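> Predicted model follows, preceded by the sequence.
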Amino acid sequence: MQTDLTYLPPNLPEPVDDGACDHLRGMRMPDIVLRSTAGAMVSLSNIPGWLVIYCYPMTGPAHVPLPPGWDEIPGARGCTPQACSFRDHYQELQQLDATVFGMSTQTAATQETEKERIHLPFDLLSDEQLVFSSALQLPMHYVEDLVLIKRVTLIFKDGQLQQYFYPVFPPDKNIDAVLAYLKEQQ
């Protein structure tokens, strides 16, 4: 089993667009407050300007085993490479006046460990109670006893969804589409 989570194995199955996000376009950000890795409660509907939220299934250190068959689930593998690509382009996102968060259903404590491990300059949000994913009816992975958000990136402006990327593949290239979209809007 591949334990270097920064590496994307060849021949990963590509997810297909199953229409699970078609309802999102134009949606208003619901009045939801989530815990961040900074320990703060973040009110997403009160964030002005551009807001980028990349949702991912799960991430963690190599010593924590991935669920059985993880690499065979289309779109599951690649959370760490996706996060690192947002980290590596964070200054560009800031220059485009975008607030950035990563989000999963993992606890804020688990995410804090990940944030430190890969040196993320932005916070991650915990949707552990599935409040955000339920309100937006996001597509989910159900793996063993885990309920995980499928990889989707949402771009809001002043609380209104402007663009989403789904399915996201390969995950480490998602940042390119996000940056291109934001630059077009300038």
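It's in.

> Please count neighbours and contacts with C-alpha atoms only from this point.
Will do.

> As a check, name the ranges of all helices in this structure.
79-88, 90-95, 108-117, 131-135, 174-184 (DSSP state H).

> count of residues packed around Ile73?
15 (other C-alpha atoms under 10 Å).

> wait, it sits on Pro57?
No. Look at Ile73 against Pro57 with C-alpha atoms under 8 Å: they stay out of range, at 11.1 Å.

> Name the residues of stretch 109-118 that are buried.
Using 16 or more other C-alpha atoms under 10 Å as the test for burial, stretch 109-118 gives Gln111, Glu112, Glu114, Lys115, Ile118.

> Show me which of those residues is closest to Asn11.
Nearest to Asn11 out of the buried residues of stretch 109-118 is Ile118 (C-alpha to C-alpha; 24.8 Å).

> before we move on, back to that, highest mean neighbour count out of the helices of the chain?
Of the helices of the chain, the one with the most neighbours on average (mean count of other C-alpha atoms under 10 Å) is helix 79-88, at a mean of 22.

> structure B:
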Amino acid sequence: MAQSNLLEVDWSQIPAPSDDGGAAHLAGMKIPPVSLRATDDTVVDLSQLAGRTVVFAYPRTGEPGKISLVDDWDMIPGARGCTPQTCAFRDLFAELKAAGAKHVYGLSTQSNEYQAEMAARLHLPFSVLSDEKLKLTEALQLPTMEVADLTLIKRLALIVDDGRITHVFYPVFPPDRNAGDVLAWLRENPR
């Protein structure tokens, strides 16, 4: 199935993910020292970042007009919505920063090259981190799903303070509201 419009989604037609407990262990965890390549061509180690960091993870962004990874992608709970989630973080970026986020990053298991194209196309004011080798995913035991022989991170958002996970948003649905939920939490929980 071709993905004609990645932003306009009728969420009532998409199955919502359930809380499978896959992220229950994350709050309070120290981020392990793992270096990830970013779309701005830097290397980021989330464990070394001072201050408050927002990391939102998603399975996989699509490309307009390209074929979906699998025909039933939209019917996999939590799969659809990576581009709307990312664009919502883009649109609220200034507010997130004003609410105390020193850093904002997207995260997926897609290659840096793939993500760089998406970041440029969507005019993202933040970098997206590639965990293509699953080093951070495995070290944190992030919730994942297997689709078309690929390991993909289930959609979630992390608030990280000085290298320690303070709060976890999981499951996330609908994805386009995640940035607003994160912003509300930041405003209610200043450092």
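Structure's in. What do you need? Nothing here was measured: the structure is a model prediction, and the numbers come from that model.

> Any idea what the TM-score is?
Once superposed, the chains reach a TM-score of 0.97 (TM-score structural alignment, normalised by the length of structure 1), with 186 aligned residues with a C-alpha RMSD of 1.0 Å.

> returning to that earlier point: okay if I get the helices of structure 1 as a markdown table plus distance to Arg35 of structure 1?
Listed next are these as a markdown table, based on distance: least, C-alpha to C-alpha, whole Å:
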| stretch | distance to Arg35 of structure 1 |
| --- | --- |
| helix 79-88 | 18 |
| helix 90-95 | 21 |
| helix 108-117 | 7 |
| helix 131-135 | 11 |
| helix 174-184 | 24 |
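
> Need the counterpart of Tyr7 of structure 1 in structure 2.
Tyr7 of structure 1 maps onto Glu8 in structure 2, with residues paired by TM-score structural alignment.

> For the aligned partner of Phe132 of structure 1 in structure 2, list the residues it contacts.
Alignment note (TM-score structural alignment): Phe132 of structure 1 maps to Leu136 of structure 2. Going by C-alpha atoms under 8 Å, 6 or more residues apart in numbering, Leu136 of structure 2 touches Pro32, Val34.

> which residues touch whatever residue of structure 2 lines up with Tyr164 of structure 1?
Under the alignment (TM-score structural alignment), Tyr164 of structure 1 maps onto Val168 of structure 2. Neighbour list for Val168 of structure 2: Ala23, Leu26, Ala27, Leu156, Ala157, Leu158, Ile159 [criterion: C-alpha under 8 Å, 6+ apart].

> which non-adjacent residue is nearest the residue nearest the centre of structure 1?
In structure 1, the residue lying closest to the centroid (C-alpha atoms, centre = their mean) is Cys55, at 2.2 Å. Of all residues not flanking Cys55 of structure 1 in the chain, Met103 sits nearest, at 4.7 Å (C-alpha to C-alpha, 6 or more residues apart in numbering).

> Then Ile76 of structure 2?
Pro15 (7.0 Å).

> For the one you found, grab the count of nearby residues.
By other C-alpha under 10 Å, neighbour count at Pro15 of structure 2 equals 16.

> does it really touch Arg80, like I thought?
No. Look at Pro15 of structure 2 against Arg80 with C-alpha under 8 Å: they stay out of range, at 9.1 Å.

> Show me the common contact partners of those two, please.
Asp74.

> And stretch 35-50 of structure 1, end to end?
Stretch 35-50 of structure 1 has an end-to-end distance of 20 Å (criterion: C-alpha to C-alpha, to the nearest Å).

> That one corresponds to what range in structure 2?
Using TM-score structural alignment, the partner range for stretch 35-50 of structure 1 is residues 37-52.

> do the same with stretch 104-123 of structure 1
Going by TM-score structural alignment: stretch 104-123 of structure 1 matches residues 108-127.

> and the end-to-end length of the matching stretch?
With C-alpha to C-alpha as the measure, what separates the two termini of stretch 108-127 of structure 2 is 11 Å.

> mind listing what the equivalent of Ala83 of structure 1 over in structure 2 touches?
Under the alignment (TM-score structural alignment), Ala83 of structure 1 pairs with Thr86 in structure 2. Applying C-alpha under 8 Å, 6+ apart, we find Thr86 of structure 2 in contact with Gly106, Asp176.
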